[in-house]
Structure formats: C-alpha cells, structure tokens
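no sequence for this one, just the structure:
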C-alpha cells in the first residue's frame, strides 16, 4: 500500500515542480502579447479575466496607469504578496505588457 502512494505522489510532485520553473520569452522581444502570455497568463488567464475564487484580479479591467503597471510588473507590491515580480524584464518589455493590457485586453 505504501508503494502505491509513493508511486502516485512522486509523479504528481514532479508535475507540480515542473510548473515552478522560471519562464522565459525571447529576451529581446517587445511584443506585449507574447510577453503577457509568457509571464502573466498562467494566473490572469489569456483573456485577462483572472480568477476571482483564487483572489487573482482580472487585470484587463485595471485602473492602474501605465507607469504603475510597469512598476508592479517589474518590482511587485508589498500589499500583493502573491504577485511575483519580474526583474528580468526590461523597462520596455514591462511597458509592452502594460500597453497590451490597457489597449488590447480591455
């Protein structure tokens, strides 16, 4: 019986850990949609609808300014502990995501 549980939990654990790998888009891309889908869509969904029951906001309805979005994307916010920061993104890449959010997902 113990072997059965071990055989079941090991693959599940490996699947979970595989989802925790850092995602990367082409480091030179400035395409907001590509960057959004790489860094944001897993939580906020491709349509920006978020997940109310999980406490993930629908970012397509954001009232944040472009500057606020860029700061949030790159540096996070203390009041949003579950929101990861993406310091690996350039200012321009974060701007591309913010523009995609504000202009195409609304």
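Received, thanks. Bear in mind the structure is a predicted one, so any value in this text is a computation, not a measurement.

use CA for all of it now, contacts and neighbours both
Fine.

show me the longest helix that occurs in the protein.
helix 2-18 (DSSP state H).

which SSE is immediately downstream of it?
Once the chain leaves helix 2-18, the next helix or strand it forms, by DSSP states H and E, is helix 32-39.

can you pull the buried residues of the next helix or strand after that next one?
Once the chain leaves helix 32-39, the next helix or strand it forms, by DSSP H and E, is helix 41-44. Buried residues in helix 41-44, counting neighbours by 16 or more other Cα atoms under 10 Å, are found at 41, 43, 44.

could you say what helices and strands the next helix or strand after helix 41-44 packs with?
Proceeding N to C from helix 41-44, the next assigned helix or strand is helix 66-75, under DSSP H and E. Other helices and strands packing on helix 66-75, by 3 or more Cα pairs under 8 Å, 6 or more residues apart in numbering; DSSP states H and E, are helix 91-103.

next up, a second structure to put side by side with the first:
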C-alpha cells in the first residue's frame, strides 16, 4: 500500500486528508491489511461459522435463555397515570411539523 492508495481510500470515504495525515494513516492501514492477509491465510475448510466469536469458549459464552412471557399485561394500570390517551396509546404534543 502506498500514499496514493490512502488518498484514494480517503476520497472514497469522503475524507479530506492532507499529506501529513495521509502519511500518519499509511502505517495503520498497512497493519490492518497485513492482519487481514494473516487471517485469510488460515485454513478454515470444514469449519462452521460461529454465531458469536466466543461461543467456542464455554466458560465465557452466555447461554441463551428461553423466550418466555414472564410478566402479565399491565397496560391498563400503566395508562391510568397518562394525562392523555387514546385506544391504549399515550397522546403527546406534536413537536415536529
């Protein structure tokens, strides 16, 4: 990667970089691209993608809880303190024309 590439990426990203900024960003981008190349070199044939990167570490992975209703409907009690309501919804003043 060269400075021309940094300027091209900056242009595509709609960023204005002067020469000094481009020179400062160049080693950072080179490090990112070398990391990507290193990750692409790993043979992943036959491996299933993970839903989350730490799922393979059972101690760190958080188990999914069952999707169950744990509370009953309290809409009517919650609506009693509303200054204005209609059909179970709070009515609020219009703030955007």
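Thanks, I have the structure now. Keep in mind the model is a prediction, meaning the values are calculated, not measured.

list the TM-score for the superposed pair.
Taking TM-score structural alignment, normalised by the length of structure 2 as the basis, the two superposed chains have a TM-score of 0.26; 44 aligned residues with a Cα RMSD of 4.1 Å.

kindly indicate which of the buried residues of helix 41-44 of structure 1 lies nearest residue 5 of structure 1.
Of all those, residue 5 of structure 1 sits closest to residue 43, with 29.6 Å by Cα to Cα.

please point out which parts of the lengthiest helix in structure 2 sit buried.
Among the segments of structure 2 that qualify as a helix by DSSP H, the longest is helix 19-40. Across helix 19-40 of structure 2, burial judged by 16+ other Cα under 10 Å covers 22, 26.

hmm, who's touching the longest helix of structure 1?
The contact list for helix 2-18 of structure 1 (Cα atoms under 8 Å, 6 or more residues apart in numbering) is empty.

which parts of that helix are buried?
Of the residues in helix 2-18 of structure 1, none is buried (16+ other Cα under 10 Å).

rewinding a little: just put the buried residues of helix 41-44 of structure 1 in CSV and tack on distance to residue 3 of structure 1.
Listed next are these as CSV, based on distance: Cα to Cα, whole Å:
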residue, distance to residue 3 of structure 1
41, 37
43, 34
44, 38
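
and of these, the nearest to residue 34 of structure 1?
Nearest member of those to residue 34 of structure 1, counting by Cα to Cα, is residue 41, at 9.9 Å.

from the buried residues of helix 41-44 of structure 1, pick the one nearest residue 93 of structure 1.
Residue 93 of structure 1 has its nearest neighbour among those in residue 41, at 15.4 Å by Cα to Cα.

for the closest one, give its distance to residue 10 of structure 1.
To residue 10 of structure 1, residue 41 of structure 1 is 27 Å away according to Cα to Cα, to the nearest Å.

same check, this time on residue 94 of structure 1
37 Å.

before we move on, what about residue 101 of structure 1?
Taken as Cα to Cα, the span from residue 101 of structure 1 to residue 10 of structure 1 is 38 Å.
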